[in-house]
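S.K.: This is the structure alone, sequence omitted:
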């Protein structure tokens, strides 16, 4: 076994690999960019090496700098995690040339499976069923259009390189094909450095089922059962479970055997995943999609139902050992389900978010596991993927696993930026999800239902109470003129605030009295008595007890530097702020002319207009990319482009004004 292993990655996967290295007594080496200098994976490793600035191309994707770091620390092997260089043939070859073991398959296997076109051709020869589609390399736009004419609509455009659903576009109408090809090529080029596309028949109501395989250099190839990953947004998984409720033992064995043959066909070694698409109404019919030649994000669910440490097995295979198990040794115990916690706003189409983590608390309990790569005080920027953590639960059966997972999410607190935690709880409570009636389009169809909810009145109450606490004087003696609600002879004066909560209309709140015995009138409602008390912390950050309408609940709250008050309860969070000039400007833009602002920190990739151009409402103006996702900004009204500040390739902050659209005079 190795003495020193470097982890060429960041975040939760780097921490997860380091955890196994520590258990095995192996010295760990972390690498980090300037953006990650204070990250948890840096502190967890035995040694840490800076490899460049925040930009991934100059740090985590720099083969030269990663190899230099390995040499400088005498690392005998490099574990790539997933993403970044994990499926890069040049990196695998560079490791070999440097005399460093790459903890993964040989470069030839990565190359064969990394190109989706070649992968389909290879596995088809091995007898594995594939989705009907184009099978040529380097197809032009006209070639793709011709292939679509032959396949028929609907179709799916996919980058030949890369994975993770990035750049995949569904096309249902001929008139949408040209723009879809342009967009898919742009994303593919930006994410993978290769804009080659392929096209496949779009399987309607599909289920995404993948098989975990392991192979050693001595001819043993086994599978560890399947994972169902049908709950996705933007073709990226958000919920994964093992085993699938769809498959019978016989179907599992057939699909597992096909995955083993796919791995054998390219001389695979190490851990890998063969992904299949299955018609929900025809589970006997499955098609090969691709093979991920690395550890998967969702590997914990397989670990929990098999009792195996996949990272340890990867290391042992890379060290030349034989797999310590055969297919007959593999058995699945119970059920495991995982959710991915993202920095994103589901109600805004999963738009990436970001900011400083003001509070982060994770759950514990029977069968609960949390793999996280952040901590309170850290900053989530736009340089990397928006996944922050994974919460996983294991139970005797699927129902118990879901109950444990929901409880775990209810005890997860993350304040300071928008996340999908509350959305995940709503998703898990859905009748179709509970009944395992899944397909890859379910999230898209139900998104509005799962993100539309009334604003709880107590959120406004606790926001007002925490604000009053922060304004109240400290000490046993209180001057009545210092009370923030005002003071006068007779009844105390009321203070009026207009509060804004994302996704909801502004609400006017009139407060009279102190936090401990306030009288609140929300909008036109009758006044209600509330009580907000500090459990721990102070009037700016901590735990609070709030009573309203006869119900007392505990909250976690923290105020950001920009004045936004983040409130968390039962896994749900709300960002509350008082209406100011920025919000008024946005309202003007929605109702008439005004500024077009970046909804997230990112990079401008496309500017479609010039100063003085006349535009119509809904016309595309600028494209901003952040966390591997593109967001199209359109004209709010008919008008003229003024004060154009957006420049292709330029970095922009959240809420940065990119241009103005002035309404034309009559």
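M.R.: Ah, there it is. It should be emphasised that the depicted structure is a prediction, and the values quoted were computed from it without experimental measurement.
S.K.: only C-alpha atoms for contact and neighbour calcs from this point on.
M.R.: Will do.
S.K.: Tell me the residue in this structure that is farthest from the middle.
M.R.: Centroid-distance maximum for the chain: residue 489 at 55.2 Å, with Cα atoms, centre = their mean.
S.K.: Looks to me like it is in a helix.
M.R.: No - counting by DSSP: H, G, I helix; E, B strand; the rest coil, residue 489 is located in no helix; its state is coil.
S.K.: C-terminal to whichever strand or helix holds residue 557, what's the next element?
M.R.: Remark: residue 557 resides in strand 551-559, with elements defined by DSSP states H and E. Once strand 551-559 ends, the next helix or strand along the chain (criterion: DSSP H and E) is strand 565-569.
S.K.: Give me the nearest residue to residue 102, chain neighbours excluded.
M.R.: Counting by Cα to Cα, 6 or more residues apart in numbering, residue 102 lies nearest to residue 78, which is 5.3 Å off, once chain neighbours are set aside.
S.K.: For the strand holding residue 557, which helices and strands make contact with it?
M.R.: Applying 3 or more Cα pairs under 8 Å, 6 or more residues apart in numbering; DSSP states H and E, one finds that strand 551-559 contacts strand 413-415, strand 541-548, strand 565-569.
S.K.: next, the one to line up against it:
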């Protein structure tokens, strides 16, 4: 067994690997970029080494710097986690050349299975069914388009290197092939440094099912059952469970044996995953898609139903131990479901939902506990979540004796998950887990995209605005109305009681803006402990009568947060509140919201919500402009793509909102932009009636 292991990764997976190293009595070495100097994995490891600036290419993807860090700390082995260099054959070879054990499969197996084209040919020869698609590597754009037409639309474009759904494009129309191939190549090149693509037949309403395998260096391979990974958005998994509610025992055994044969075909050792696409109407018809030659994000659900620590067995296998398990020794107990917590903001546009990367400092963090609940997290209060790396920041997992119990426990755990300072998808995932199709186990890889708009509230709950207004009102009152001891004398003219001579009590106005929503003004009179308020009417022209609300005394929470309760219309709403430099964060039963101060006068004068030009295009997320497709003076059509902004390895296309002329273009390729920064302006084409007048 090793004495010291370097973890060549960051975030929640680095924290999770360190946990197992500690349990085995092995000294752990973390690495970090400048962006991660205060990160949780740095705090929890026994030793931490700086390896470079924030850019991944100069830190987490720098093989020489990682090898140097291992040499400086006396590490005997390297655990790559997942992502970054976990499936990089050159890194595995560099470790071997430096006398380090790479805790993963041999470089040859990584190389073979990392090339999806060669991988399909290899497992097909081993008798494993594969998805129909293009053959041969290094196909040109024209050859890819021809292969797609030969297969028949729709088709799926996939990078030959890498995984995680990055660079994958579903193409339904032949006319879109050229643009989609170019976009897929660009994304693949940016994510994996390799723009080789393949094309496969698209299976409508498919299920994504994968088999966990474990192999030692002595020729012994077993599978640990399957995971259902069909709940995806943009081809990226967000909910996984084990076992699958779709498979019967016979299909499970057949797919497990196919996965074992796939692992044997490439001389695999360690933990790996064989992924299959399965038609939703026929579980017995399954096709090999790819093999992930590393630990998977979703490995905890397998651990919870088998009782095995997969990271421990990766380490034991790498140190030369025999697997003690025969296939008949593997038992699956109960059911487990995992939710991936990502730093992102959901924006609804018509019937489409965009999940955009979010960034900020974690002001308050409450991670759930309870029977059957596990959290793997890279979060901690005070750390900054940026856009340089993948947006996944934590995983919440629940286990139960059956699927219904596991789902219920996970929904409850997500309701108790509070992250203030950064937007996350926790509330979205909780709603998804309550969707009737999910509860019934009727899943497919397109379900989330079809139903996303129904799972994202289009309006901010009124209690959020009322709570925010009463919090402000409370700050304006003397201390006796806020809880602590008041000064001996209070200037009566500084208290917004609403009193005035000879007339109705006046109102104090509180102006708010929640990103992605129109500004709202809440009018309040009286103390926060017994106030009246007015909200804008729900329908135009209607009048809103004053209503009563009470803000109950606050209690202190962790990290400078407060726990408050709002009594409104006979219902008490509980919130966790944190005040940041840019506004107030509130987390309640329906999610978390960022209440920003809003100045309606300034907004009108400087092109804010009231005065913005209808053709002003702003950055939907902080990130980097990677492509500029237009110039000032260009005539553009409605929907024409003008720019591409990338953050956390995701691309977002900025398109013209209408036909017109590009009259402003304030960025170039490589520009770093902030959320809501103006990128371009498209002035609409004047209509015939406007020209005549």
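M.R.: On my side now, so go ahead. The model shown is predicted, which means the values in this text are computed figures rather than measured ones.
S.K.: Fetch the TM-score of the aligned pair.
M.R.: Comparing the chains after superposition, counting by TM-score structural alignment, normalised by the length of structure 1, produces a TM-score of 0.96; 664 aligned residues with a Cα RMSD of 1.9 Å.
S.K.: what do we get in structure 2 for residue 464 of structure 1?
M.R.: Structural alignment (TM-score structural alignment) places residue 464 of structure 1 against residue 469 in structure 2.
S.K.: Confirm that match sits in a helix?
M.R.: Yes - counting by three-state DSSP, residue 469 of structure 2 falls inside a helix.
S.K.: contacting residues for the closest residue to it other than its chain neighbours?
M.R.: Leaving aside its chain neighbours, residue 469 of structure 2 sits nearest to residue 510 (5.9 Å; criterion: Cα to Cα, 6+ apart). Counting by Cα atoms under 8 Å, 6 or more residues apart in numbering, residue 510 of structure 2 touches 469, 472, 521-524.
S.K.: For residue 565 of structure 1, see how far away the alignment partner in structure 1 of residue 510 of structure 2 is.
M.R.: Following TM-score structural alignment, the counterpart assigned to residue 510 of structure 2 within structure 1 is residue 497. With distances taken as Cα to Cα, to the nearest Å, residue 497 of structure 1 is found 14 Å from residue 565 of structure 1.
S.K.: got it, and residue 311 of structure 1?
M.R.: Using Cα to Cα, which is the criterion applied here, residue 311 of structure 1 is 40 Å from residue 565 of structure 1.
S.K.: do the same with residue 136 of structure 1
M.R.: Per Cα to Cα, residue 136 of structure 1 is found 54 Å from residue 565 of structure 1.
S.K.: Who has more neighbours out of the two?
M.R.: Counted by other Cα atoms under 10 Å, residue 136 of structure 1 and residue 565 do not tie: residue 565 has more neighbours, with 24 against 15.
S.K.: How much space separates the match of residue 464 of structure 1 from residue 677 of structure 2?
M.R.: Taking Cα to Cα as the measure, residue 469 of structure 2 falls 27 Å from residue 677 of structure 2.
S.K.: of the two, who's got more company?
M.R.: Counting neighbours by other Cα under 10 Å for residue 469 of structure 2 and for residue 677 shows that residue 469 has the greater number, 23 against 14.
S.K.: you'd agree that one is up against residue 526?
M.R.: No - here residue 469 of structure 2 lies out of contact with residue 526, judged by Cα atoms under 8 Å, at a distance of 11.7 Å.
S.K.: can you tell me which strand in structure 1 is longest?
M.R.: Determined from DSSP state E, the single longest strand within structure 1 is strand 221-233.
S.K.: just to revisit the earlier point, would you mind finding the most buried of the helices and strands packed on strand 551-559 of structure 1?
M.R.: Burial among those, expressed as mean neighbours by mean count of other Cα atoms under 10 Å, is greatest for strand 413-415, which shows a mean of 25.
S.K.: Look up the closest residue to residue 26 of structure 1, ignoring the ones flanking it.
M.R.: When the adjacent residues along the chain are set aside, residue 26 of structure 1 lies closest to residue 3, with 5.3 Å between them (Cα to Cα, 6+ apart).
S.K.: what's the mean gap between the strand or helix carrying the residue nearest to residue 469 of structure 2 and the aligned bit of structure 1?
M.R.: When elements are defined using DSSP H and E, residue 510 of structure 2 is found to belong to strand 508-513. Its aligned residues in structure 1 lie a mean 2.7 Å from strand 508-513 of structure 2 after superposition (mean Cα distance after the TM-score superposition for structure 1).
S.K.: Pull up the gap between the nearest residue to residue 205 of structure 1 once chain neighbours are set aside and residue 422 of structure 1, please.
M.R.: With sequence-adjacent residues excluded and distances taken as Cα to Cα, 6+ apart, residue 205 of structure 1 is closest to residue 439, at 5.4 Å. From residue 439 of structure 1 across to residue 422 of structure 1, the span is 21 Å (Cα to Cα).
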